[in-house]
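Participant: Sequence and predicted structure below; questions after.
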Amino acid sequence: MSEAQNQAVPADAESPVLFASPAAASGPAHVEVPVAYDGILLAGFGGPEGQDDVIPFLRNVTRGRGIPDERLEEVAHHYRHFDGISPINAQNRALKAALEAELAARGIALPVYWGNRNWAPYLEEAVQDAAASGHANLLALATSAYSSFSSCRQYREDIARVLEATGLGGTVTIDKVRQFFDHPGFVQPFIDGVRDAVGGFLADGLPPEAVRVLFSTHSIPTADAERSGPRDRDFGPGGAYAAQHLAVAEVVMSAVAAEIPAAARVGWELVYQSRSGPPSQPWLEPDVNDVIAELPAAGVAAVAIVPLGFMSDHMEVLWDLDTEATDAAAEAGLRSVRTPTPGVDPVFVSGLVDLVEERLNGTRAGDRPHATDLGPWFDVCRPACCENVRAGFKPAAAGIAP
């Protein structure tokens, strides 16, 4: 690629996509030409690694919302229960190492730079480190699979903010892999977990009707959910965010039933967790604990709790599911199993590198693997995708403005 072709697209350019590679700058839904990336940006959420980090971390998460420390302390007890340590940074270190090993095994010589939105190491450090090492054409891989403001656009806004703040917006390009909610590498670990949980219950003599599968994901404000995904398509209640989860859950249950025919009679539903907004603000429901409390009256004796919305076992899984939801199941007299997240499952890690290769090779959209009819999702987010109702649109990388 020539020097001219490597030039970033600055914020004041006419291109509809900020800070993009030349191949993505015009805003194609799928970039179907090879792009010579020279580094991968692993973009994480971040988490505290000690008691003294907890409140400063939560201030970062809620920046701009004016939430006093006393209210933040109400959430801090989740972290304090685990000595102020979120597992998410350790998991991202493990994921970075696994990605590096898989890339090396495939002969792909791309360094992986890891930076977080809300705690050290920050995205600023990662992007500056990449630029200082001569790597200016980056492909971002965010640690979130679904479409919504908090799980996609906020990462894109932070990437744009970092490029502006560091002064690297004229020299560094950052594209982003597609949302991978229905990539087989992400879906397969959930199939394995549900199969093992349901199979275990049935092997113990429980009838299928006495088993329930609850697919759990992070609740978000209903107004944000309705604006998730592109505006030119009706995804139904809950927008693309809910539709993507429902589609993946259906794939998981169908795959399990194909292996265990009796599992076709096991009921399932999508539930939500970790609500944090004021009672006056509608958020996606039903809550996982409310549903669990109602299961005995429906004749259910055992429940598989599936963290479908999560890549790894971070705090919302450890506290909201392993602690609160598991306690709720025990109080209801139910047997319960919480199934694994993808984490560093080799199938998942291989799938992430497949996503990188799609962009390196310019793979045609029709040749990209996807487990649901919603995919393959977009390489370049569409106009007005995943608006934050409270704050509106801010400049964002890897998507057509606004």
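Facilitator: Structure's in. What do you need? No experiment lies behind these values; they were computed from the predicted model shown. Numbers count the residues shown, from 1 in each chain.
Participant: going forward, measure contacts and count neighbours with C-alpha atoms only.
Facilitator: Fine.
Participant: Contact partners for the residue nearest to Gly239 when sequence neighbours are not counted?
Facilitator: Once flanking residues are discounted, Gly239 sits nearest to Glu226: 4.3 Å by CA to CA, 6 or more residues apart in numbering. Taking CA atoms under 8 Å, 6 or more residues apart in numbering as the contact definition, Glu226 lies against 237-240.
Participant: now swap in Gln179 and tell me
Facilitator: 144-147, 152, 377-379.
Participant: Nearest to Glu250 among those?
Facilitator: Nearest to Glu250, judged by CA to CA, of the contacts of Gln179 is Tyr146 at 15.6 Å.
Participant: you'd agree the closest one is up against Gln244?
Facilitator: Yes - at 7.0 Å, Tyr146 counts as touching Gln244 under the criterion of CA atoms under 8 Å.
Participant: ok, and here's another one to check against it:
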Amino acid sequence: MDTIETVVPFASPATRAGEPYATAPQRYDGLLLAGFGGPEGQDDVIPFLRNVTRGRGIPDERLEEVAHHYRHFGGVSPINAQNRALKAALEAELARRGIDLPVYWGNRNWAPYLDDAVREAADDGRPRLLAFATSAYSSFSSCRQYREDFARVLTETGLAGTVTIDKIRQFFDHPGFVDSFVPGVVEALAELRGAGGAAPRVLFTTHSIPIDDARRSGPSELGLGDGGAYEAQHRAVAEAVMQRVVERDARMADVEWELVYQSRSGPASQPWLEPDICDRIAELPGEDVETVAIVPIGFVSDHMEVMWDLDNEALEAAEEAGMRAIRTPTPGVDPTFVTGIVDLVEERMAAVPREQRVHATEYGPWFDVCRPACCENVRAGFRPAAAGIAP
């Protein structure tokens, strides 16, 4: 009989008591690949954006201002195709290691939905799930919102007493994620350096979020300031990437880097993390910077925020500033990244002790079980969430 006191709702026995890290090996029945989702045709665009902004009362006329990004690409977001490829890559790596763990894929905002993926796992007789969300960092939108969706799905489907969902730790500083950026940065800097002139500047870019959300990202007891864990994690990963770049090519030791933000939305009166990448690019010629490498360190794949906001807007800003710019690749299905995710699956199943877990920054390894009051949405408050201690 299971005698473990339940502190973490919807959790497997290994993490139900709320310890920061799993303390006992755990068998899982399936891997839940949790994605954001995206439209796959022109008719999908506005319904998809309604899903993304549900509960915020945004009229369709305002949604259409964002819709033109998708319409530019025929109404098709690349993210679903990318997740199909990632699912296949994960399945191949799991099979290579002899791990019997089918991958169930579900999205928050478009088909296939998380609800369908969880029902499918239950129908297959695989109720104990380990989730991998395609966001590497701590914040409401990149972690807590997924955990709230897991709780919502289990409750609304009536599977809360049957299916459990744990979540692998935030993988921002796992070497499989960090190292996947390095070859692209090395190649870009070598190409830019080959043109002569001043040293290139590296702009590590990620999605901006409201400062109120940033301040509450990660456990409050860490005391990481207005940028919270979200900003601290990104800065630490950028530094780790650059350290590896210099180890590969010592000529890059004089290259400066900085963290910038992109893709902000919402009212102008609401402060978001800055500086904006396009604003920063416009300033760089005045600092005698002639070339720039844009590194989308906040993103797992080349979805719309990369293809539009970087490949379109940021590169146009560089051209207008008279600068040469190269945008480096995202992890995608890079074998280094895929094997790293499966390493994290095995780490969790084996309950590897914290001191033996690999990590690339001072902020790792992150928690298996999110701590209390982690990543609050100040506009909506705390809602029930899986894979963490309430609230």
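Facilitator: Structure received. None of the values given here were measured: they were computed from a predicted structure.
Participant: ok, back up a step: mind putting the contacts of Gln179 of the first structure into JSON lines with distance to Glu324 of the first structure and secondary structure?
Facilitator: Output for the contacts of Gln179 of the first structure, formatted as JSON lines (distance: CA to CA, whole Å; DSSP: H, G, I helix; E, B strand; the rest coil):
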{"residue": "Ser144", "distance to Glu324 of the first structure": "23", "secondary structure": "coil"}
{"residue": "Ala145", "distance to Glu324 of the first structure": "24", "secondary structure": "coil"}
{"residue": "Tyr146", "distance to Glu324 of the first structure": "24", "secondary structure": "coil"}
{"residue": "Ser147", "distance to Glu324 of the first structure": "26", "secondary structure": "coil"}
{"residue": "Cys152", "distance to Glu324 of the first structure": "27", "secondary structure": "helix"}
{"residue": "Trp377", "distance to Glu324 of the first structure": "33", "secondary structure": "coil"}
{"residue": "Phe378", "distance to Glu324 of the first structure": "36", "secondary structure": "coil"}
{"residue": "Asp379", "distance to Glu324 of the first structure": "37", "secondary structure": "coil"}
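Participant: Format those residues as TSV; extra columns: distance to Leu214 of the first structure and neighbour count.
Facilitator: What follows is the contacts of Gln179 of the first structure, written out as TSV (distance: CA to CA, whole Å; neighbours: other CA atoms under 10 Å):
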residue	distance to Leu214 of the first structure	neighbour count
Ser144	20	21
Ala145	19	22
Tyr146	18	25
Ser147	20	29
Cys152	24	23
Trp377	25	23
Phe378	28	20
Asp379	30	23
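Participant: Can I get those residues in JSON lines including distance to Leu270 of the first structure?
Facilitator: Output for the contacts of Gln179 of the first structure, formatted as JSON lines (distance: CA to CA, whole Å):
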{"residue": "Ser144", "distance to Leu270 of the first structure": "18"}
{"residue": "Ala145", "distance to Leu270 of the first structure": "16"}
{"residue": "Tyr146", "distance to Leu270 of the first structure": "14"}
{"residue": "Ser147", "distance to Leu270 of the first structure": "16"}
{"residue": "Cys152", "distance to Leu270 of the first structure": "20"}
{"residue": "Trp377", "distance to Leu270 of the first structure": "21"}
{"residue": "Phe378", "distance to Leu270 of the first structure": "24"}
{"residue": "Asp379", "distance to Leu270 of the first structure": "27"}
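Participant: Run through the strands of the second structure in chain order.
Facilitator: 30-35, 103-107, 128-133, 164-167, 201-207, 256-262, 291-295, 324-327 (DSSP state E).
Participant: on that earlier part again, find residues that contact each of Tyr146 and Gln244 of the first structure.
Facilitator: Common neighbours of Tyr146 of the first structure and Gln244 (CA under 8 Å, 6+ apart) are Phe181.
Participant: Give the aligned equivalent of Leu318 of the first structure in the second structure.
Facilitator: Under the alignment (TM-score structural alignment), Leu318 of the first structure pairs with Met307 of the second structure.
Participant: cool, Ile191 of the first structure as well?
Facilitator: Aligned by TM-score structural alignment, Ile191 of the first structure pairs with Val182 of the second structure.
Participant: tally of neighbours for that match?
Facilitator: By the measure other CA atoms under 10 Å, the count of residues near Val182 of the second structure is 22.
Participant: Please name the residues that touch the counterpart of Trp114 of the first structure in the second structure.
Facilitator: Under the alignment (TM-score structural alignment), Trp114 of the first structure maps onto Trp105 of the second structure. Contacts of Trp105 of the second structure were listed using CA under 8 Å, 6+ apart, and they are 32-35, 87, 112, 114, 117.
Participant: what about 7 Å?
Facilitator: By CA atoms under 7 Å, 6 or more residues apart in numbering, the contact list for Trp105 of the second structure reads 32-34, 117.
Participant: For the residue nearest the centre of the first structure, which non-adjacent residue is spatially closest?
Facilitator: Compute the mean C-alpha point of the first structure, and by CA atoms, centre = their mean the closest residue is Ser144, 1.5 Å away. Nearest residue to Ser144 of the first structure, sequence neighbours excluded (CA to CA, 6+ apart): Ser151, at 5.6 Å.
Participant: just Ala371 of the first structure next, same as before
Facilitator: With CA to CA, 6+ apart as the measure, Asp182 is the residue that lies nearest to Ala371 of the first structure, at 5.1 Å, once sequence neighbours are left out.
Participant: Looking at the second structure, name the residue matched to the one you found.
Facilitator: Using TM-score structural alignment, Asp182 of the first structure lines up with Asp173 in the second structure.
Participant: now that match: how far from Pro267 of the second structure?
Facilitator: 32 Å (CA to CA, to the nearest Å).
Participant: Kindly report the same for Gly55 of the second structure.
Facilitator: For Gly55 of the second structure, the distance to Pro267 of the second structure - CA to CA - is 16 Å.
Participant: Then Ala199 of the second structure?
Facilitator: Taken as CA to CA, the span from Ala199 of the second structure to Pro267 of the second structure is 37 Å.
Participant: Of these two, give the one with the bigger neighbour count.
Facilitator: The residue with more neighbours, out of Ala199 of the second structure and Pro267, is Ala199; 20 against 8, by other CA under 10 Å.
Participant: show me the contacts for that one.
Facilitator: 193, 255.
Participant: What separation do you get for it and Arg193 of the second structure?
Facilitator: From Ala199 of the second structure across to Arg193 of the second structure, the span is 7 Å (CA to CA).
Participant: Check Arg264 of the second structure too.
Facilitator: Plainly put, Arg264 of the second structure is 31 Å away from Arg193 of the second structure if you go by CA to CA.
Participant: Alright, that wraps it up for me.
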